[in-house]
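> predicted model follows, preceded by the sequence.
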Amino acid sequence: MSSSPTRFDRGHTDDLMTFLTASPSPYHAVATAAERLEKAGFRQVEETAAWDGAAGGRYVVRGGAIVAWHVPEGAAAHTPFRIVGAHTDSPNLRVKPQPDSGAHGWRQVAVEIYGGPLLNSWLDRDLGLAGRLTLRDGSHRLVDVGRPLLRVPQLAIHLDRGVNEGLKLDRQRHMQPVWGLGDDVHEGDLIGFLAEEAGLDAEDVAGWDLMVHSVEPPAYLGRDRELLAAPRLDNLLSVHACTAALAAVATAGPTSHIPVMAAFDHEENGSESDTGAQGPLLGTVLERSVYARGGTYEDRARAFAGTVCLSSDVGHAVHPNYAERHDPTHRPRPNGGPILKVNVNQRYATDGEGRAVFTAACEEAGVPWQSFVSNNDLPCGTTIGPITAARHGIRTIDIGVACLSMHSARELCGADDPHHLANALTAFLK
């Protein structure tokens, strides 16, 4: 019988709030996760360097993605992996290549819609700006203006008397935020401002990947503070839980397999990128780990055949005002524990064998769990789970935490569910 897993309490949720605030972009999320792994004894390895097969924790960073793994002492080349997967990106507004815009005395920032956000949730909200600046020497500098800087102002009801009968937003015309006043729009104003914020000279900035974020901090909500309201719960809640679980397992003693964390970018727009789950990053890291330990293709095949992945992403709790939109026999509730996500059309990768793996982890961790399926009359979303299963031939199970307001600028979940999830992931990796 395995030893008891590390347990998290409400302090884990407090720590999640710190993680969310420190991670306004995928690049910040990766940097924050990497810093935590370093404290647990992991070290970064470069993809361009030769890898060794020595025991210990390592991680690879590529843009807004991170893959980390811990090789136990004496691991054979064919030792299978146990993977917890998530994604670092969230639906939002992203700055265009020519960002400086404006009209009628207002200075604006030209943005593009990323993923599938609830557009109305970005209206009349204090917004900051974060991401990375690429310098002429090829290096990167993270930047975060975490104070109120931007706002997407809504049209007053006096000018749209029918707005409460149905708000319709034009993605091009209505979603451009304002950030100041002035009749003259000068090219380079925004990037010059951000360069100054980052302590750089504007002429050193050659490129940027920037996005808007809500500056309202995460907060407990409710009479008994049993709910958590925060931005980017989809899916930094899972990234944080994966990081905590891997760090806990790596410092708890040897395992019979190699625990892995994979947090990808670009899930919200299909995962087709060099840092997305559709790309080669995970497979390349796993294969190089096998070969670094002296393995052959046969060892690689054996390791992959014994590998299991938990794909963790948020799901839908039953909305009390729209209960008819949910399946009548599967009604996940906040603080009811992580959800097992099932879709027979393979929008989720879970099958009966996967259910057994997940329930065993929850029982080992002593946490409750719930089942989720979509209403048959509504299309089902998807995750990195089916992609991981199909691309790598790895048994994959889709799980997550039930929440409300998914894809809003500010989402809502049970305050106990983050540490329930972390406990389950820790038990699975052990």
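Structure's in. What do you need?
> make it CA atoms for all contacts and neighbour counts henceforth
Fine.
> next helix or strand past the top helix by length along the chain?
Taking DSSP state H as the criterion, the chain has its longest helix at helix 233-250. Past helix 233-250, further along toward the C-terminus, the next helix or strand under DSSP states H and E is strand 258-264.
> what segments of the stretch 201-350 of the chain are strands?
Across the stretch 201-350 of the chain, reading from the start of the chain, the strands by DSSP state E, counting those that start in this stretch fall at 205-214, 219-221, 227-230, 258-264, 308-312, 315-316, 339-341.
> and stretch 144-157, end to end?
33 Å (CA to CA, to the nearest Å).
> one more: stretch 107-122?
By CA to CA, the extent of stretch 107-122 from end to end equals 18 Å.
> again, but for stretch 361-374
End-to-end distance of stretch 361-374 (CA to CA): 24 Å.
> A further structure is provided below for comparison with the first:
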Amino acid sequence: MSPTDIDTTAKDLLAFIDASPTPYHAVREIARRLTQHGYRALDEGEPWTLQPGDKVYVTRGDTSIAAFHLGTTSVERAGFRLVGSHTDSPNLRLKPNAAVARNGYHQLGVEIYGGVLLSTWMDRDLSLAGRVVLHSGGRPQSHLVDFRRPLLRVPNLAIHLNRTVNTDGLKLNAQEHLVPVLGLESAGPADLRALLVRELASANVRAEVGDILGYDLCLYDTQPSARSGLNGEFLHAPRLDNLASCHSALSALVAMGGAGEATCGVVLYDHEEVGSRSAQGAAGSFLRDCLERLVLGHSDGRKDAYHRAIRHSYLVSADMSHAVHPNYASLHEPKHQPLMGGGPVIKSNVNQSYATDGETWAYFASLCREANVTPQHFVTRTDLGCGSTIGPITAAELGIRTVDVGSPMLSMHSIREQAAASDVAAMIAVLRRFFT
């Protein structure tokens, strides 16, 4: 990759992440970028009219999105070329009755979403963002909200009161120790709904406290994403897992010129970090519903068209990969230690935590060769458990050939993660070959 390509793609990724503090905002940003590149929105509740070469997208639940560039050849003969990823990341989320008042402080109760590295959320300048549902015009209407300023903090306990913390480690009880501080009781009452109404008003959304029917609100770190390293080789950012893969998939798709023979697409799911079992998760019907409707509008009309299309299709499951940690190298499998900056990682697990097999591994390796990129390999130590992705779930749901890949990173599931700038451009280059 040229230095210009590396700098351009890295800068764009960091801008994408900073615009996407929650899955709701990520889907909005993805839809905005798709629209800029000529994609039009489809509604799952309306008929779809499709033609070869069309560029379309559809959302579900405000947190999952699928986009497709229809090919010139019917799908039962040319199949689909799909990249799957996920929009969610581990974080802290507000409880429905969030207000807590104790020992002179206003606080907000939170739940743990996904496998959060809890200690990294301490002593951070935290804000709130997400979705507020209002009663408007006789029906519920959703509006996005983002405070964009430090609002909350989870303070650490002073070492004077926890003398063994540096030798025995920080031990946190999620219910007791992760309740963020919002303000002082002495400064006046704290009404979360009134706070939301004021923030909505700043976005020209008029509402009263009584109009709020519900909300889905996430905490996030207000520190912007950044470059670091001797030569700017590293990226420091929240939600790299897995917005970096969403960005690579999206960038490769919109970089297509004219339509190819195959129908190309991306599906970016919510709820991967908590098992994918939801209407908009990979274990739900979202992708299958989309593909079946695409087949109906872009096939020869035979009853077996969908099944024939799947047999001619591939899915690249793109989710970030572990890089070897220089301070904990013994926890990595000795012959499979991906390095940040070393290119895309093919992830394998014989127990099907990843969907890669010899055929799909070879297929992705050939794409890397065509893109002049050298792939790396990851296998977890035999005596450790292995994480999973949307790959095995989607492969099982659809019967589609699938390979699990990702860019290498450190600090996975921390509030602030680390990756290499050059790996962004490399992954995009390989996915572009996949779509051509």
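In hand now; what should we look at? Note that this is a predicted model, so its numbers are computed, not measured.
> TM between them?
The TM-score (TM-score structural alignment, normalised by the length of the first structure) is 0.95; 421 aligned residues with a CA RMSD of 1.5 Å.
> what's the longest helix of the first structure in contact with?
When contacts are defined by CA atoms under 8 Å, 6 or more residues apart in numbering, helix 233-250 of the first structure is touched by residues 6, 16, 19-20, 29, 33, 36-37, 40, 57, 69-70, 84-90, 259-261, 263, 312-314, 400, 406-407, 411-412, 418-419, 421-423, 425-426, 429-430.
> circling back to that earlier point, distance to residue 332 of the first structure and mean neighbour count for the strands of the stretch 201-350 of the first structure - can I get that in TSV?
Output for the strands of the stretch 201-350 of the first structure, formatted as TSV (distance: least, CA to CA, whole Å; neighbours: other CA atoms under 10 Å):
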stretch	distance to residue 332 of the first structure	mean neighbour count
strand 205-214	27	22
strand 219-221	19	17
strand 227-230	15	23
strand 258-264	25	28
strand 308-312	16	27
strand 315-316	7	24
strand 339-341	7	27
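> among those strands, which comes closest to residue 52 of the first structure?
Judged by CA to CA, the one of the strands of the stretch 201-350 of the first structure that comes nearest to residue 52 of the first structure is strand 258-264, at 15.1 Å.
> that closest one - contacts with which helices or strands?
Contacting strand 258-264 of the first structure under the criterion 3 or more CA pairs under 8 Å, 6 or more residues apart in numbering; DSSP states H and E are the following elements: strand 65-71, strand 81-87, helix 233-250.
> which residue numbers in the second structure go with it?
Strand 258-264 of the first structure falls opposite residues 263-269 of the second structure when the two are matched by TM-score structural alignment.
> show me the contacts for the residue located most distally from the centre of the second structure.
Within the second structure, the residue lying farthest from the chain centre (CA atoms, centre = their mean) is residue 186, at 39.8 Å. Listed by CA under 8 Å, 6+ apart, the contact partners of residue 186 of the second structure are residue 104.
> circling back: need the helices and strands packed on strand 258-264 of the first structure in JSON lines (columns: mean neighbour count and distance to residue 319 of the first structure).
As requested, these are arranged in JSON lines below (neighbours: other CA atoms under 10 Å; distance: least, CA to CA, whole Å):
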{"stretch": "strand 65-71", "mean neighbour count": "26", "distance to residue 319 of the first structure": "32"}
{"stretch": "strand 81-87", "mean neighbour count": "28", "distance to residue 319 of the first structure": "24"}
{"stretch": "helix 233-250", "mean neighbour count": "27", "distance to residue 319 of the first structure": "17"}
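> just put the ones you listed in JSON lines and tack on distance to residue 293 of the first structure.
Supplementary listing: these in JSON lines, determined by distance: least, CA to CA, whole Å:
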{"stretch": "strand 65-71", "distance to residue 293 of the first structure": "10"}
{"stretch": "strand 81-87", "distance to residue 293 of the first structure": "14"}
{"stretch": "helix 233-250", "distance to residue 293 of the first structure": "18"}
